[in-house]
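Novice: below are the sequence and a predicted model for it; my questions follow.
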Amino acid sequence: MYCNLPSHLPAPRYLLLHWLLGLAVLFCAWRPSSPQQKAPDPKPVLPGPQPDGRVQLPNQWSLRPAGTQLELGDFPVNMALHPTGRWLAILHAGHSEHEVIVVDTQRRRITCRVPLEQTFYGLCFSPQGDRLFVSGGEFAVVHEWQFEDGLLFKHHAWPVAEEKSNFVCSGLALDSEGKTLYAAGVFGDAISIRPLSPQGTYHLVSLPENSHPYAVLPDKSGRRLFASLWAKEAVAVLDLDNKQVVATWPTEKHPTEMLLSPDGKTLYVACANSTKVSVIDTETGKGLETLHCALYPAAPVGNTPNSIALTPDGKMLFVANADNNNVAAFSVAERGQAKPLGFIPVGWYPTCVRYNPQTKQILVTNGKGATPLANPQGPQPGVPAANTTRQYIARLFRGTLSIINLPDPKQLASYTRQAYECSPLRPDLGTTGQRDPDNPIPAKVGDPSPIKYCIYIIKENRTYDQVFGDMPEGNGDANLCLFPEPVTPNHHKLAREFVLLDNFYVESEVSADGHEWSTAAYCTDFVERIWPLTYRGSPKKKLSFYPSEGEKDHLARPAGGYIWERCREAGISYYSLGEFIATGKTLKDPGRARIKSLEGHFDPWYRGWDLDYPDVKRAERFIELLRGWEEKGEMPRFLVMRLPNDHTAGTRVGAWTPRAMVADNDWALGMVVEAVSRSRFWKETAIFVVEDDAQNGPDHVDAHRTVALVISPYTKRRFVDSNLYSTSSMLRTMELILGLQPMSQFDAAARPMYHSFTAKPDFTPYQAVRPQVDLEERNKPTAWGADLSEKMDLTKEDAIDDILFNEIIWRSIKGANSPMPPPVRAAFVFPHLKNDDDDDDQS
């Protein structure tokens, strides 16, 4: 969507014509200004509320939610509006408690909340409004409650598949009489048709493998059922008389929610791994048009249109852009000729949008709420896990409900202006931020750079304060520093000799989305919605997989691909050492590429994730390869390397202690940098170091702030760069060096790290420093948490309780009875949040 509206706007009603013309005058008179024209801020911009009323996010975008906000639970994913418009049911499926919340839309208060063992997306009222149906997730059931006056009661569970099957219940729908239930098996590749009678039983309609049906929707006749196929770029059409698939209609990537026009002739499909909504003729199955929902027509993937809503007359369509934190509005009064109207800024990661015709309000659930948070009270010593759970990053963010009056043209123009101001993205995808004319980082893709090689090192799960909190040069809190300079001398020396980055953030929450953001500058809706379920524990083991790094690639893969695939497109050589590589079972077994684009472009003998293998040995393997490349006179221009041992193995008996593992990681990093700095490639090389996520510990500024380094002859020396950067900034910087197009809206919009570089190189080599701790220090049976560590599965990333794991690490460093450091809370108070009532009724 963009602001140049057609001059001729046919509308069947005078009111709509007046509305559109008024908006066109107000909206098109304004153009978003270029971020490059802004003068740099004299003070560092930190996440949280800003003087102009925006809330700065760690990913360089910002929030200014319209309307009023009601705080909800953990990760609201779907809403169902009661037929009267008075009540709103909201389903939550995050990392912590799953639940259904009922909101009174008149009084704007919660009237009821019911916990669930597990759920996934599915939610609907009966046509009469006397019953509510909710997905039972892995248990292959649909929960039914009687509903009256805002309360849920008299529960019944309807089986929709064999519990022992792979069926995981997702989207739900009922027929027009409320007598037949339809349930999508997002895992299990089937649609369940279930008569709602004690004598009835379910019938499964099988779909092709890896279809992953997400939502279901009966047509107006009641004889067909539409199912969005999350992984197939298609909608399946089921004949309900014969209970079989009779057609498959193409859509854009990741079709999720669907809606029918009031006459049933037009099907709208939100396609979350694209920028678009597919519009289909339900009589022919042919596409009528495609609606671009991003801020600019040329924008790559990144806005994540995952939910849609229509006004009852079918004339206005609202689209929730999850990763752009806004709702796009279209006039769809004339079939096949939609007109863009504008954008409405909402909260962080809007997962669902609905329209209430009774109150003429737009309702939006924001999965991550309205403001970022610091987590100084993350898992800490001497504090029971239950008291610090709320500041584990996977549970840190509470969702919100935005309640927005339907705007008139003037208000929508104002909202649209705000939505653009909250985005750093430019219409030409040009770079943002200030740049000196002779800066070695190019101003645009294709311009020359004296830097030829990029080495990208991805580590595991540390916050800034955990490592650099003891550095007085930066914005750290020494009370939260677990691994100070004696343990991490190379991190500290590199930060001092080159650039200390004390305002650098990851976009991710955990490793599952972290490795996607670190290599693609984007994380699909599949990963965002699935990782909370896989991390919280899979009761039936149907979701006990790791949804990232090439696993479930048919669903997890971003539409814009990964950075090495951009290298391939540009003819740039690339190589992986451990990233997206399945490690061999033993040291004698070679690794294998998890995705096709890395086949032939990785070292099978470099071990990726294996916490029983020292990072120092990984460094030695790299140095061996480096010497071979020196003999040949060339090395891959893009090299991604994994150094994972700062994750640690807790206090598992016989394993290296957390201090030893972090020191091993530090020593390995120093070895790598020293070897490169003494090689023939140093004069043309830049080394970038980042953590995949920051989930494993506290930070006094923001839960996403992390350890990052840039090391090059062209890096400034003995310099503190407090510009707001994120992982996407690092990716954008490497893309500019290598001449690569951005992969998503996030690297396209990210501020390149111009301020960390200089045109005057210093070719002085680096001298690594051995940590002042015993690298072979082992955990003893008496170590605090040894018995708990022994039970943890460390064979794959984040397959453990990180809250407890953090407490084990802290106590192993600070002592079993060490006191908790006093919390320092950042002033992240969002002034526009509003709860009408202090106390909520519960059932």
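Specialist: Everything's here; your move.
Novice: alpha carbons only for contacts and neighbour counts from here, please
Specialist: Fine.
Novice: state the distance from the residue of the chain positioned farthest from its centre to H554.
Specialist: Taking C-alpha atoms, centre = their mean, the residue of the chain most remote from its mean C-alpha position is Q199, at 43.6 Å. For Q199, the distance to H554 (C-alpha to C-alpha, to the nearest Å) stands at 39 Å.
Novice: can you check C28 too?
Specialist: 40 Å.
Novice: what of T400?
Specialist: 31 Å.
Novice: neighbour-wise, which of the two wins?
Specialist: Between T400 and H554, counted using other C-alpha atoms under 10 Å, the more crowded position is T400 (27 against 13).
Novice: that one touches V77, doesn't it?
Specialist: No - assessed by C-alpha atoms under 8 Å, T400 is found out of contact with V77, at 10.9 Å.
Novice: overlap in contacts of these two?
Specialist: T365, G367 (C-alpha atoms under 8 Å, 6 or more residues apart in numbering).
Novice: where do the helices of the stretch 501-650 of the chain begin and end?
Specialist: With DSSP state H, counting those that start in this stretch as the criterion, the stretch 501-650 of the chain has helices at 511-520, 525-536, 553-556, 563-570, 615-632.
Novice: most tightly surrounded among those helices?
Specialist: helix 511-520 (a mean of 26; mean count of other C-alpha atoms under 10 Å).
Novice: buried sites along the longest helix seen in the chain?
Specialist: For the chain, the helix with the greatest residue count under DSSP state H is helix 658-677. For helix 658-677, the neighbour count (16 or more other C-alpha atoms under 10 Å) marks 658-677 as buried.
Novice: again, but for stretch 274-292
Specialist: Using 16+ other C-alpha under 10 Å as the test for burial, stretch 274-292 gives 274-282, 285, 287-292.
Novice: and here's the other structure:
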Amino acid sequence: MKKLFFSMFLVTCAICQSYAQKQVSILEVPGTDKYCIITPHGTSVLPSGRFVTPAGDFVRITHDPFGLSISPDGKKAVTLHNGVITLIDLATMDAVRVPSYDKKIVSPILDGSFLGVAFAPDSKTVYLSGGDDGAIMVYDTEKLQRTDSLSLNGKVGGKDYQDSFTSDLLLNAGNNELLVLDRGNFRLVRFSLATKTITASIPAGRQPFGLSLSPDKKTAFVANVGMYSYPLITGATPQNADSIMISHHPYGNDTKESIEGTVVEGRKIPGVGSPLSPEAMSVFTIDLGANKVINKFKTGYQVGQMIEGAEVVGGASPNSIAVGTQYAYVTNATNDNISIIDYKNNKILGEIPIRVDNRIDHYRGLLPFGICLSKDEKTLYVALLGFNAVAVIDVPSKTTTGLIPTGWGPSRVKLSADEKELYITSCRGFGAGPNGGKGFVRPPQGTYIGDIQLGLFQKLPVPDAHRLAGYTSQVIGNTFLTKKVDIDPKNPLPALPGATATPIKYIVYITKENRTYDEVLGQLKNANGDSTLARFGVHCEYTLPDALRVKLPGLNVAPNHIKAAQQFAFSDNYYCDSDASIHGHHWMLGVIPNEWVEANSNVDKTAKLFSDAPGRRFPGSTGSMDPEDYAERGGLWEAMERSHVNFYNFGEGNETAHNREIWTDTLTGSGHLVMVPMQKALYPRTSHNYAGFNTNIPDQFRMDQFESEFTKMWIRGKQTMPALITMQVPNDHTADPRAKDGYPMKQSYVADNDLAVGRILHFLSRTKYWKNMLVIITEDDPQGGVDHIDAHRSILMMAGPYVKKGYVSHTHANFGAILKTIYNILDVPYVNQYDATGTLLTDFFTDKPDFTPYSFLRSDTRIFDPQKAMARYHNVIDWRKIEKGPDMDDEEHERSERNKDDKN
């Protein structure tokens, strides 16, 4: 601890010295002045501002290849995606997609697939995870047809297992059997191929994910990524489920209530137990001779530990295992390290930290996933999902000897039998690229962001030391660089957290849902937009079908977005790192989606809440974070709490996997039956009277809730507005038209959202806090729209007195850049590598404040009538009151508050 404090003292002194010299070093992504572009045989620019330049030969394949197997004869590879497999000829690198886009080759998989793929000794038969249907598909790769389907359901040892969900699998050829993980029933299944029967069912931990086998075939290893087995409200039945739900999360994670249970709204709520349970985020070793669990290892760092000065709040997420003759090596995604298990002596020997560069090694974000071990057991190859590289690790010295460049989001890595070649899969390859606009040609997979961005399969020679050194430099240069910047005490955005004083004391961070740049702001001048895609702008009737074009002349869908962008500042080079909401609400709140989030979000799955299979109440939220998802140090919430910076949340974090969303769920937007904890830091600081995601509730209802609560607490109340407010305004997500409720078109939801954004700025700019405020407006993901630059390009607007007026930023930005902005202003240390290397957005700001308030524009009632939308709540909108804004305190009170602020 003394060493840690001394190191921190030296760093502080060094920073102070740099400030005195009027210059400081910061880290940024290399693409700060570039727009996203795909250049397969050159340098591609990702939404993060990072570059990718994959090594070796490659072929683009379907997105998200989470399973990989190489045939015993070394001639072909099979990658497994959700409902898709790709057959790759390793000599020619030709790829065949199954099913083919023309449907002539049909899929062998019925209901999605998850992780597991293994070749038979004949090198033509493969066994595939059937995922949701709880089966193993047997497929002939030469005849391109399914030959069998083997179910995991049925009785074993007197117990009837149903609702199985096939996860990872491997072939134990000596026994002519398959070892299969069933994430539905939390077990390992032994399946005899000779008799086509289940010979054993052995308990595993929660959400079994990764599977491996010792060289002597006597010990199986199961990596469990689940934290809890999520219970229902006590007494819940299919008949009373709708009436027994509670209106919000039941408790904060790792609290007395979450461990032991509690009572909420008169309902008895079971606890989920301790995050340190042996079944939670652990590795089970199983004796295949006795069909018994030998040991339950808790790998990586544990919740509650103090690591490098911060309390661990997220589990290690052990996910993949490579096994040698004495030791097993386990990738802990959250901790950026590898645990060493001496399975012969049943003990953990410690961890191998993955070190890539001393400038960022103290941050997390590598996310080690797939792993393989050389035959001499001296070298590990590890796919770094968060770093676009494969790490090469020397086992005897426990050091990272180099990095190999991959595509975006590497998932699996394998060695050829002769160990001369490496095979690597990446989830998102070169990124998405444009999915609309002039000259765009629709590809066979479609234009949805999750489909248009293809994965990648790489083949390359195992690099020698010289080649590896070159690769390593390439990876680092692709990812971040050090930049010397002048300390500008006048700019309201400090170059580093707390580096200079700033007049900005309050930040309101607003997220909306699913829109791209072009479809909302594409018609704005002096910016890189395509007006032909601006279906949600103003005077945008030209984007409507012919039948509506004449009917709705001069249609205005988002006049407040256009007005606010022109009055304040916006970016035409901003990208969501996310593809969909499940990723977006992680990224925007400073938590990089781990391997569980990525894989689980890309598989078809059916919830069965009253099943005896606990895994059917799976975690997998879209608008909140589950305990399986937490980062080691958490994200934005935990960073604020550690630095004693006050915050409050409206709407984020309410949407769990199995929640109800109907128009009467107005308190938080949700009804909850399956009990899932909320982040401990967030739970006491989130509103239970503001509706999160639920498109059945008008955004105008949310505005009434927000204005009422804000006024009560921070205008009329004794409390001061928190330094950070997070806020979700989700209806631009759109939904099916509901004319009777005031939504005759999909555009109606965007118009509702636009009016809400206008009202927020109108309200805030008339409060006493406006003079020291920054408002950041963005989207959680861009999946609902099209864009001529990149399908990830989205909306970033900033507003406030110290934001430049009428400004268009062409500087690259993403969630990392937004979070860096927040952390720098509020003097909060960065949490992960994406924060630390995010673009510094000083160009948005000015030292010459303009306190002019914003005045909202009413909606075009032809497509959205707010009064009609609010009628079912018997609420009459008082426009005069809304236009007047909040009641201000008297002059004497304002003067007193101003004096307090000056002293602080």
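Specialist: Now that the structure is in, tell me what you want to look at. This one's a predicted model, so the numbers in the text were calculated from it and none came from an experiment.
Novice: tell me where the stretch 651-800 of the second structure has strands.
Specialist: For the stretch 651-800 of the second structure, the strands defined by DSSP state E, counting those that start in this stretch occupy 724-728, 773-779, 796-799.
Novice: could I get those strands as CSV with distance to E598 of the second structure?
Specialist: Shown next, in CSV, are the strands of the stretch 651-800 of the second structure (distance: least, C-alpha to C-alpha, whole Å):
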stretch, distance to E598 of the second structure
strand 724-728, 23
strand 773-779, 19
strand 796-799, 25
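Novice: turn those strands into a markdown table, columns for distance to F5 of the second structure and mean neighbour count.
Specialist: Listed next are the strands of the stretch 651-800 of the second structure as a markdown table, based on distance: least, C-alpha to C-alpha, whole Å; neighbours: other C-alpha atoms under 10 Å:
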| stretch | distance to F5 of the second structure | mean neighbour count |
| --- | --- | --- |
| strand 724-728 | 28 | 22 |
| strand 773-779 | 34 | 24 |
| strand 796-799 | 37 | 24 |
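Novice: which stretches of the stretch 751-900 of the second structure form helices?
Specialist: 815-826, 833-836, 866-870, 879-884, 891-903.
Novice: okay, now N899 of the second structure: neighbour count?
Specialist: N899 of the second structure: 11 surrounding residues under other C-alpha under 10 Å.
Novice: please disregard the earlier target; I meant P208 of the first structure.
Specialist: 11.
Novice: what about the nearest residue to it once chain neighbours are set aside, how many residues nearby?
Specialist: Distance criterion C-alpha to C-alpha, 6 or more residues apart in numbering; nearest residue to P208 of the first structure, sequence neighbours excluded, is D189 at 6.7 Å. For D189 of the first structure, the count of nearby residues is 22 (other C-alpha under 10 Å).
Novice: then G470 of the second structure?
Specialist: When counting by other C-alpha under 10 Å, one arrives at 14 neighbours for G470 of the second structure.
Novice: trace it over to the first structure, please.
Specialist: Taking TM-score structural alignment, the alignment pairs G470 of the second structure with S414 from the first structure.
Novice: same check on K740 of the second structure?
Specialist: Matched across to the first structure, K740 of the second structure falls on G654, judged by TM-score structural alignment.
Novice: ok, its match touching A786?
Specialist: No - G654 of the first structure sits out of contact with A786 when judged by C-alpha under 8 Å, with a separation of 9.5 Å.
Novice: got any residues that touch both of the two?
Specialist: Common contacts of G654 of the first structure and A786 (C-alpha under 8 Å, 6+ apart): N779, K780.
Novice: which of those two has more neighbours?
Specialist: Using other C-alpha under 10 Å as the criterion, G654 of the first structure and A786 rank with A786 on top: 20 against 13.
Novice: can you pull the contacts of the more buried one?
Specialist: Shown in contact with A786 of the first structure (C-alpha under 8 Å, 6+ apart): G650, T651, R652, V653, N779, K780.
Novice: need those in JSON lines (columns: neighbour count).
Specialist: Shown next, in JSON lines, are the contacts of A786 of the first structure (neighbours: other C-alpha atoms under 10 Å):
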{"residue": "G650", "neighbour count": "31"}
{"residue": "T651", "neighbour count": "28"}
{"residue": "R652", "neighbour count": "26"}
{"residue": "V653", "neighbour count": "19"}
{"residue": "N779", "neighbour count": "21"}
{"residue": "K780", "neighbour count": "15"}
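Novice: what is the nearest of these to V689 of the first structure?
Specialist: Nearest to V689 of the first structure among the contacts of A786 of the first structure: G650, at 23.3 Å, using C-alpha to C-alpha.
Novice: measure that closest one to V510 of the first structure for me?
Specialist: In this view, G650 of the first structure and V510 of the first structure are 17 Å apart by C-alpha to C-alpha.
Novice: separation between L482 of the first structure and T651 of the first structure?
Specialist: L482 of the first structure is 15 Å from T651 of the first structure, by C-alpha to C-alpha.
Novice: hmm, I was thinking of I404 of the first structure
Specialist: Computed as C-alpha to C-alpha, the I404 of the first structure to T651 of the first structure distance reads 50 Å.
Novice: likewise for S712 of the first structure?
Specialist: As judged by C-alpha to C-alpha, S712 of the first structure and T651 of the first structure stand 36 Å apart.
Novice: now swap in N326 of the first structure and tell me
Specialist: Counting by C-alpha to C-alpha, the gap from N326 of the first structure to T651 of the first structure is 44 Å.
Novice: now do G600 of the first structure
Specialist: Distance from G600 of the first structure to T651 of the first structure, by C-alpha to C-alpha: 38 Å.
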